[in-house]
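have a look at this prediction, sequence included:
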Amino acid sequence: MRIDTGWAALDAFGIGLGVTANNIANVNTDGFRASQTRYETGPGGEGVRLGEIRESTTPGPLHEGMGIVEREGRMEQQRVLVEGSNTDTAREMVSMMETQRAHEANVASIRAHDDMTGVVLDIMV
């Protein structure tokens, strides 16, 4: 493993954790659409990199809320149906745990690479 491959994976998983955190933070925000990250194999078949971040098209649940409507040139507040967030908290928590474990595995591989490099340098010196 090349060290830059490990760093690229850490970067990708860090962004993934940020996307998941954003989804969880907006679970109660009306109209919010959760995003999902897709990872892909890095260049030359090595490592992992972020493929894309895609916003979900699944509609959120409808609930009653207050909205502003225009009537005869005046803005009025009135009860309307509002689309809630489509964030699935259980799915986001599982995604966060998976991404966190992948992040930890990459940290361990970078540490192992660093340790092996240190051993080689000690032998050469």
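Looks like it came in fine.

from now on I want contacts and neighbour counts done on CA atoms only, so please keep to that.
Noted.

SS state for residue 82?
strand (DSSP: H, G, I helix; E, B strand; the rest coil).

distance of it from residue 54?
23 Å (Cα to Cα, to the nearest Å).

did I read that right, residue 33 in a helix?
No - read with three-state DSSP, residue 33 is coil and lies in no helix.

please report the distance of it from residue 55.
Distance from residue 33 to residue 55, counting by Cα to Cα: 6 Å.

and the comparison structure, right after this:
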Amino acid sequence: MISGIHSALSGLTAIQKKIESNANNVANINTDGYKKTRVTLQEKEPQGIEAVVQQIQTAGPMVYEQTSGGETLIEKSNVELSEELPSMMLSRRFFQANLKTVQVQDEMLGNLLDIKS
């Protein structure tokens, strides 16, 4: 039973890292040259989930901007809001599911202790 709580807590921690990555990407959507990060979830032995963060090196759109030296070609951020928002919504649901698992495990443990006493 404790292993179920441990697995759900590792899931909560991993999803939290995924949400933080999405939030950081959205916050830097207008930062020139910013490279987005992606979090992938991997199974961790003997149980649980691990979040692996990697920076995506694809180039952002190139635009001409007026600078003191004339027009210069500037690379914009490679973050796309159309990818980030659905990812955040999914992460929210994953977080809720793992939280519900912790709550159910807590209830089961409480009921078991009530039976024992």
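Good, I have the coordinates. Remember, it's a predicted structure, so these values are computed and weren't measured experimentally.

TM-score them against each other, please.
With the length set by TM-score structural alignment, normalised by the length of the second structure, the two chains reach a TM-score of 0.90; 115 aligned residues with a Cα RMSD of 1.4 Å.

settle it for me: which of residue 82 and residue 54 of the first structure has more neighbours?
residue 82 (16 against 12; other Cα atoms under 10 Å).

OK, contacts around the residue mapped onto the more buried one from the second structure?
Counting by TM-score structural alignment, residue 82 of the first structure lines up with residue 74 in the second structure. By Cα atoms under 8 Å, 6 or more residues apart in numbering, residue 74 of the second structure lies in contact with 32-33, 62-65.

tell me which of these fall in strands.
Among the contacts of residue 74 of the second structure, the ones falling in strands (DSSP state E) are 62-65.

list the residues that contact the residue nearest in space to the middle of the second structure.
By Cα atoms, centre = their mean, the second structure has its centre lying nearest to residue 18, at 0.9 Å. Contacts of residue 18 of the second structure were listed using Cα under 8 Å, 6+ apart, and they are 38-40, 51, 91.

now list the buried members of the residues you listed.
38-39, 51, 91 (16 or more other Cα atoms under 10 Å).

and the closest residue to residue 58 of the second structure other than its chain neighbours, which helix or strand is it part of?
Among residues not flanking residue 58 of the second structure along the chain, residue 78 sits closest, at 6.9 Å (Cα to Cα, 6 or more residues apart in numbering). Counting by DSSP states H and E, no helix or strand carries residue 78 of the second structure.

can I assume residue 78 of the second structure is in contact with residue 36?
Yes - between residue 78 of the second structure and residue 36 a contact is recorded at 6.3 Å, counting by Cα atoms under 8 Å.

rewinding a little: can you list residues touching both of residue 33 and residue 55 of the first structure?
Between them, residue 33 of the first structure and residue 55 share no contacting residue under Cα under 8 Å, 6+ apart.

so the two - more neighbours on which side?
Counted by other Cα under 10 Å, residue 33 of the first structure and residue 55 do not tie: residue 33 has more neighbours, with 22 against 12.

map the more buried one onto the second structure.
Looks like residue 33 of the first structure aligns to residue 35 there (TM-score structural alignment).
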